[in-house]
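1. Sequence and predicted structure below; questions after.
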Amino acid sequence: MWESAESYAGRVPVLEIVENSFSQSENLPPEDMLFSHRGILYPAILSSPETLEALKSFETRSDDVILAGYPKTGTNWLGQMVRDLESTDAKYTEEEMEERINAEKKLETFSRLEFGDPGIYERMKKLPSRRIIATHLPPHLLPPSILQSKAKILVLVRNPKDTAVSYYHFYNNMPVLPSFTSWDDYFSAFMNGKLAWGSYIDHLVEWNKYIDHERIMMISYEELKEDPVLGIKKIAAFFGFSLCEEDFHRIAKNTTFQAMKEKSKETHGKFGDILFRKGVVGNWRDLFSKAQNEEMDQKFEECLGGTKLAAKMKYDVYCRA
């Protein structure tokens, strides 16, 4: 019988990579933790200017499954859903699953397209299809082959207030990123794009240009929370995955925040506690001041008011005080 995606996910070689990056960052002064490339900051332990230059040469396959989303919008959650969908659809035998896991380990590929050494894109050519490729990059920083290929891109968005709060806790708990002394200092950096992967609002503005693209689908964190089964069905239909009703319910159950948090020690080691914090909607109310609320509302309105993406995100439902 083909092996379930849950056991596959637990054995993806995230652990060693994370443990290594944590130990490497121990002696790194905060000012050396980030580097700037084309005006955007990135974690120096996980990437390099040379890697981001080499990224341009990445060759997309038409059956690649591309997942895009700004940090802390739920990309690990989405990735797990999509891996479960893909392996259920493909009906891999135990042997095939083993081969796929071993290929990832042997080729030392990363969980994000922009991570790793400059030689990673050559090694990725040896991965078996279908490759599931995740990235935090906005469209203008993706390799040209992604937008030119027939590969489909699923873009995850989350309300900017919860994203800001989730990223704040992540930033302060993640050893490879410099900590902030206060929420106010962090909020200013978030609004001005002075964080790893730059400005979230800019990221959204750019993806909004692709909202009607036939090979790109936008899905929101909040709609996946509201009705996981319906969200998972939409994703399956978009990528052409064929599953039965009970599969959708099984995947929804296995990918609840609680289920993933409980397995996180095994799947992500020390990183688990940092990655899986609360997984709720509306947590921004704990930290935002009245002035910060107004600043974010105004910025969102100026940059995205009236757009299809704003409607998709239901800003008025999730972000009004």
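-> Thanks, I have it. Residues are numbered from 1 along each chain as shown.

2. Please count neighbours and contacts with C-alpha atoms only from this point.
-> Noted.

3. for the spatially most central residue of the chain, what are its contacts?
-> The residue lying closest to the centre of the chain (C-alpha atoms, centre = their mean) is Thr75, at 2.9 Å. Counting by C-alpha atoms under 8 Å, 6 or more residues apart in numbering, Thr75 touches Leu67, Ala68, Gly69, Ala134, Leu156.

4. And here is the other one:
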Amino acid sequence: MDNTDEYLLNFKGYNFEKLITDVEHLEMMEDFEIRDDDVFLVTYPKSGTIWTQQILSLIYFDSHRNSTENIETMDRVPFFEYNIHNLDYVNMPSPRIFASHLPYYLVPKGLKNKKTKILYIYRNPKDVLISFFHFSNWVATLEATETIEHYLEKFLDGKVVGSRWFDHIRGWYEHRHDFSIMFLSYEDMKKDLRGSVLKICSFLEKELSEEDLDAVVRQATFQNMKSDPRANYGNIINKEIGARSNGYFLRKGTIGDWKHHLTVKQNERFDMIFKKNMKNFPLKFVWDMNED
């Protein structure tokens, strides 16, 4: 284990957010007992995690959908590797839904039982990069970077929480046959939220009435989530993690924001590395809102 960095903790070749990581918990993850009806939401950071945590909360919990209980999304769908609120994961009632940024090789062995469902949400990596840059400059537990040029190098080298984006998505995709997993893109969710919620429900074998489906879709729009304190992680940032300035966990949630930030040269460099690393990779990436 490499402890040289103030913000990153490298455990078995993967970078964790050091200031909120409990190493004992990491060491027990592999043997964590999985139930058949557990659900894991897996993402690389800044790929639509909170959005999908909210969607899953709305699908699974009537009391979240009807706002009869004021439980934060982060406690409905807690982070598996960062148990910030010290929840009792072992005795949580079923169905347990976890969010995770883990690479395929660090998840509990029980996930290979093929019964437990994994939903993998991916996003075009240029937008991930820009979102991560802003987020790292805002949240006190991540290292701030003055320029996008500097952050681009860190991101491409995997010197960020989550390590290399390319390794994360390729690892999960190439080992997809070991798991019961569905891949869904952030951009598809943006373009057709209702259709995406239906796909998620179908994969998870959850049937919703038309009325409940409408309620999920309505509450899971970006604007509605941004104004929902349960979903915007507001308390966690302000009280527990700390921020360098005022802001929101959910920033823009758009497709193609990278065009406003990357220079032609930076974009060409990114494209070159993307082509080299993602050769023959079958998942489609949408780089611009106007693409079909």
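-> Thanks, I have the structure now. Everything numeric in this text was worked out from a predicted model, so none of it was measured.

5. rewinding a little: and which of the contacts of Thr75 of structure 1 is nearest Pro30 of structure 1?
-> Closest approach to Pro30 of structure 1 among the contacts of Thr75 of structure 1 (C-alpha to C-alpha): Gly69, at 25.4 Å.

6. Quick check: the gap between whichever residue in structure 2 pairs up with the closest one and Gly247 of structure 2.
-> The alignment partner of Gly69 of structure 1 in structure 2, by TM-score structural alignment, is Thr43. Distance of Thr43 of structure 2 to Gly247 of structure 2, given as C-alpha to C-alpha, to the nearest Å: 23 Å.

7. Map Leu156 of structure 2 across to structure 1 for me.
-> Match for Leu156 of structure 2 (TM-score structural alignment): Met191.

8. What of Phe183 of structure 2?
-> Checking TM-score structural alignment: Phe183 of structure 2 goes with Met218.

9. Now do the contacts for the closest residue to Lys125 of structure 1 other than its chain neighbours.
-> Nearest residue to Lys125 of structure 1 in three dimensions, chain neighbours excluded: Glu59, at 7.7 Å (C-alpha to C-alpha, 6 or more residues apart in numbering). Glu59 of structure 1 sits next to Tyr121, Lys125, Ser145, Ile146 when contact means C-alpha under 8 Å, 6+ apart.

10. Quick check: closest non-adjacent residue to the match of Phe183 of structure 2.
-> Met218 of structure 1 sits nearest to Val155 (C-alpha to C-alpha, 6+ apart), 4.7 Å away.

11. which residues sit in contact with the one you found?
-> Leu67, Ala68, Gly69, Ile216, Met217, Met218, Ile219.

12. from memory Phe58 of structure 1 sits against Tyr121, does it?
-> Yes. Phe58 of structure 1 is within contact range of Tyr121, at 5.6 Å (criterion: C-alpha atoms under 8 Å).

13. How are the helices of the stretch 1-150 of structure 2 distributed by residue range?
-> For the stretch 1-150 of structure 2, the helices defined by DSSP state H, counting those that start in this stretch occupy 23-29, 49-60, 62-65, 73-76, 125-138, 148-157.

14. can you map out the strands along structure 1?
-> Under the criterion DSSP state E, structure 1 contains strands at 34-37, 40-43, 65-68, 132-135, 152-157, 216-220.

15. circling back: run a quick neighbour tally on the match of Phe183 of structure 2.
-> Residue neighbour count, defined by other C-alpha atoms under 10 Å, stands at 20 for Met218 of structure 1.

16. isn't it right next to Tyr210, touching?
-> No. Counting by C-alpha under 8 Å, Met218 of structure 1 does not reach Tyr210; the two are 9.2 Å apart.

17. quick one on the thing from earlier: CSV for the strands of structure 1, including distance to Asp286 of structure 1?
-> Formatted as CSV, the strands of structure 1 follow (distance: least, C-alpha to C-alpha, whole Å):
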stretch, distance to Asp286 of structure 1
strand 34-37, 28
strand 40-43, 27
strand 65-68, 28
strand 132-135, 29
strand 152-157, 21
strand 216-220, 22
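
18. Figure out which of these is closest to Phe187 of structure 1.
-> Nearest to Phe187 of structure 1, of all these, is strand 40-43, at 16.2 Å by C-alpha to C-alpha.

19. The closest one packs against which elements?
-> Where contact means 3 or more C-alpha pairs under 8 Å, 6 or more residues apart in numbering; DSSP states H and E, strand 40-43 of structure 1 is packed against strand 34-37.

20. Gly247 of structure 2 and His177 of structure 2, how far apart?
-> 40 Å.
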